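Asks: output the structure for:
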Amino acid sequence: MATSSQVLKETKTTDCKNSSNCITCYLPIEIFIEIAARVSSHSLADLYHLKLTSKEIINITDDDNVYEHACLDKVPFFPDLIPKQDSFLSRCLSSGNLESLYRQGMKAFFCNSKPYEEGLDIIRMAGQKGHDRSMYAFAIIVLILKCCNNNARIGLLGVEEFEEALRFLRMLRNQKCVLKCRNDVRSFVSELSSEMQPYRLVDQAPTTHLCRRVTCKNTWRLKIGIWFWLTHDDDDENDPKMCENCRWDHELEYFCAKTLYIDVPYLLYD
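Replies: Coordinates of the predicted model:
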């Protein structure tokens, strides 16, 4: 079965015989689609202006690759959809747009009464493809389920999920974007709370810690003196002497306190 790009290529090749202004007479359709995908990955406004140039470009840019890479940073989590917006976002999701998958997975996990696995699997899939917010969301959900004694959902987890969660966090830490991802995920959970009354993930502070060493002398707590939150310069500091497990214990406790509004009495912050 011919793809949309192949059909367009055949159509435009025929059209070129009848038009000296045909764009694809001078530029292969695949290259123009790649250019449009790059434009969409940086700015939907620029993509919109590109589409305004001609009907031919409107047809060319109606390609899954363009929707897959579309940047949705400026699109509200819960926009007041009109048909065109709904169609656009649905096309992004069906095209495998990672931000769309992340949003779909978060809503499925937090806001449905049963299919928790489906939502977490979607978030995980987007994380495996490199979406940083999905990596953080998957990791923090796994840590919450593991450390907060949430028996209702603990069946979702295995050793593989836990190890992947830690691997995601290490990758984000190496990229120095843990704080940014946390803030983005917090914003989304906040939107879920105001718009859809999500299922409460956990009702108590972590009861289990990743660091089991009572006499641990290389903890995150000692590094920062007290457990106030860090600046962008200090976040994700790669100190080889620092206990990694303490770092993620702190991350989990902070997220529970600041995002899920769980009382964590031993966490001191501004």
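Asks: drop to CA atoms for contacts and neighbour counts, all remaining ones
Replies: Fine.
Asks: which parts of the stretch 51-200 of the chain are helices?
Replies: 55-61, 64-68, 83-94, 98-111, 116-128, 132-147, 159-174, 178-196 (DSSP state H, counting those that start in this stretch).
Asks: turn those into JSON lines, including distance to Ala36 and mean neighbour count.
Replies: Shown next, in JSON lines, are the helices of the stretch 51-200 of the chain (distance: least, Cα to Cα, whole Å; neighbours: other Cα atoms under 10 Å):
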{"stretch": "helix 55-61", "distance to Ala36": "6", "mean neighbour count": "16"}
{"stretch": "helix 64-68", "distance to Ala36": "6", "mean neighbour count": "22"}
{"stretch": "helix 83-94", "distance to Ala36": "14", "mean neighbour count": "14"}
{"stretch": "helix 98-111", "distance to Ala36": "17", "mean neighbour count": "23"}
{"stretch": "helix 116-128", "distance to Ala36": "22", "mean neighbour count": "21"}
{"stretch": "helix 132-147", "distance to Ala36": "23", "mean neighbour count": "24"}
{"stretch": "helix 159-174", "distance to Ala36": "29", "mean neighbour count": "16"}
{"stretch": "helix 178-196", "distance to Ala36": "27", "mean neighbour count": "17"}
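Asks: how about this one, so we can line them up?
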Amino acid sequence: MESGKKGGSMESEKKMLESNSILETIPRDLVLEILVPLASSSLSDICNTKRSCKTLNELGNNSYVLRYVSLEGVEVVQWEPSPELLSFLPRCEESGNPEALYRRGMVEYFCNNKHEDALKFLERATNLGHEEAAYVLGIILLCNKDESKEWGIELLNKVEKRKRSRNIGLSELRNKCKAIVRKIWLNNVVCPEEPLCSTLACKNNKRKRGQGWDLSDEDEQVMFDCKACKWDHERTLFHNMLCGSA
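Replies: This is a model prediction of the structure:
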């Protein structure tokens, strides 16, 4: 019986060595290009691939692969993290994985109250094209009392333009944020203070003062002549979403 196990082990080692030797003949850059779409579609698939041989394990941990690896199925907050995840997630952040950076920013801002760190993570994710990160960062900046509001409006205008080109509304982003928020211990919410639009004659302001503006209405067909009023409305919807998840 023991000899059978030994024979099986030797056969397995032999196959692994053969796999390594074959891979050594293929340019590493080409192998990385093969691993990236695999990693971006399934974390479990790339993990299984890494276990197949030493070379693939090494390349699977390459920063280029980690930048695109999917985090689907990985909890936003690791209440009882394994040693593997404790090292895996920070390496994803260091490699510039947009989803990892976005999640870290959400946790730092809404759970840990580390606003400065959170904004850095969200900005990095935004610069890498993460739409939810850009949306959340824009909303947070709109609630600040300094000139960063202008940056927030710029971010939200760009996000809205991209979504509109695909006939998708901002409610999709809000719902994705809600899914993240529900998985963390919420200790902080954004609080809209003075309105962005202070023009008393603005007809949208009349709606805000109780003449027809339903803040529970997330209908993307609501039209705003005034962009400032539109973002007043959006940040209030975001605030209400957070309070409903607390």
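Asks: what TM-score do we get after superposing?
Replies: Superposed pair, TM-score by TM-score structural alignment, normalised by the length of the second structure: 0.74. Supporting alignment: 218 aligned residues with a Cα RMSD of 3.1 Å.
Asks: ok so, going back, so which of the helices of the stretch 51-200 of the first structure is nearest Arg247 of the first structure?
Replies: helix 159-174 (10.2 Å; Cα to Cα).
Asks: which strands or helices does that closest one pack on?
Replies: Identification of packing neighbours for helix 159-174 of the first structure by 3 or more Cα pairs under 8 Å, 6 or more residues apart in numbering; DSSP states H and E yields helix 132-147.
Asks: so which elements touch the helix it packs on?
Replies: helix 116-128, helix 159-174, helix 178-196, helix 244-258.
Asks: so which of the ones you listed comes closest to Leu81 of the first structure?
Replies: Across those, closest to Leu81 of the first structure is helix 178-196 (Cα to Cα), at 14.1 Å.
Asks: against which helices or strands is the closest one packed?
Replies: helix 98-111, helix 132-147.
Asks: and the longest one with helix 159-174, angle?
Replies: Right, the one you point to is helix 132-147 of the first structure. With axes from the mean of the first three to the mean of the last three Cα atoms, to 10 degrees applied, the angle from helix 132-147 of the first structure to helix 159-174 works out at 130 degrees.
Asks: how long is stretch 51-63 of the second structure from one end to the other?
Replies: 18 Å (Cα to Cα, to the nearest Å).
Asks: tell me how far it is from the chain's mean position?
Replies: Relative to its chain's centre, stretch 51-63 of the second structure lies at 25 Å (Cα atoms, centre = their mean, to the nearest Å).
Asks: go on, stretch 11-29 of the second structure?
Replies: Worked out by Cα atoms, centre = their mean, stretch 11-29 of the second structure lies 35 Å from the chain centre.
Asks: for stretch 166-184 of the first structure, same thing?
Replies: For stretch 166-184 of the first structure, the distance to the chain centre is 11 Å (Cα atoms, centre = their mean).
Asks: next one: stretch 40-47 of the second structure
Replies: For stretch 40-47 of the second structure, the distance to the chain centre is 17 Å (Cα atoms, centre = their mean).
Asks: list the buried residues in it.
Replies: 40, 43, 46-47 (16 or more other Cα atoms under 10 Å).
Asks: show me what Glu234 of the second structure aligns to in the first structure.
Replies: Matched across to the first structure, Glu234 of the second structure falls on Glu251, judged by TM-score structural alignment.
Asks: rewinding a little: quick check, nearest of the buried residues of stretch 40-47 of the second structure to Pro83 of the second structure?
Replies: Using Cα to Cα, Cys47 is the member of those that lies nearest Pro83 of the second structure, at 14.9 Å.
Asks: neighbours of Ala257 of the first structure, how many?
Replies: For Ala257 of the first structure, the neighbour count with other Cα atoms under 10 Å is 17.
Asks: now Val66 of the first structure, nearest residue through space, not along the chain?
Replies: Spatial nearest neighbour of Val66 of the first structure, excluding adjacent residues (Cα to Cα, 6 or more residues apart in numbering): Ala37 at 4.2 Å.
Asks: my bad, should have said Lys54 of the second structure
Replies: Asn20 (6.9 Å).
Asks: what helix or strand is that neighbour on?
Replies: Asn20 of the second structure is located in helix 2-23, with elements delineated by DSSP states H and E.
Asks: pretty sure the residue nearest to Val66 of the first structure sits against Ala70.
Replies: Yes: counting by Cα atoms under 8 Å, Ala70 is a contact partner of Ala37 of the first structure at 7.0 Å.
Asks: how close does whichever residue in the first structure pairs up with Leu173 of the second structure get to Gly119 of the first structure?
Replies: Alignment note (TM-score structural alignment): Leu173 of the second structure maps to Cys181 of the first structure. Cys181 of the first structure sits 18 Å away from Gly119 of the first structure, going by Cα to Cα.
Asks: likewise for Asn97 of the first structure?
Replies: 16 Å.
Asks: ok, now Glu163 of the first structure?
Replies: 19 Å.
Asks: cool, Leu52 of the first structure as well?
Replies: 37 Å.
Asks: could you do Ser43 of the first structure as well?
Replies: Distance from Ser43 of the first structure to Gly119 of the first structure, by Cα to Cα: 28 Å.
Asks: check Leu169 of the first structure too.
Replies: Taking Cα to Cα, one finds Leu169 of the first structure at 19 Å from Gly119 of the first structure.
Asks: next: Val189 of the first structure.
Replies: 14 Å.
Asks: now do Ser19 of the first structure
Replies: For Ser19 of the first structure, the distance to Gly119 of the first structure - Cα to Cα - is 49 Å.
Asks: same question for Ser113 of the first structure.
Replies: Taken as Cα to Cα, the span from Ser113 of the first structure to Gly119 of the first structure is 11 Å.
Asks: and Ala45 of the first structure, by the same measure?
Replies: In terms of Cα to Cα, Ala45 of the first structure sits 30 Å off from Gly119 of the first structure.
Asks: show me the contacts for Cys92 of the first structure.
Replies: Going by Cα atoms under 8 Å, 6 or more residues apart in numbering, Cys92 of the first structure touches 64, 67-68, 70, 100.
Asks: now with 10 Å?
Replies: Contacts for Cys92 of the first structure (Cα atoms under 10 Å, 6 or more residues apart in numbering) come out as 64-72, 86, 98-101.
Asks: do the same with Glu11 of the second structure
Replies: By Cα under 10 Å, 6+ apart, the contact list for Glu11 of the second structure reads 5, 17.
Asks: understood, closing this out.
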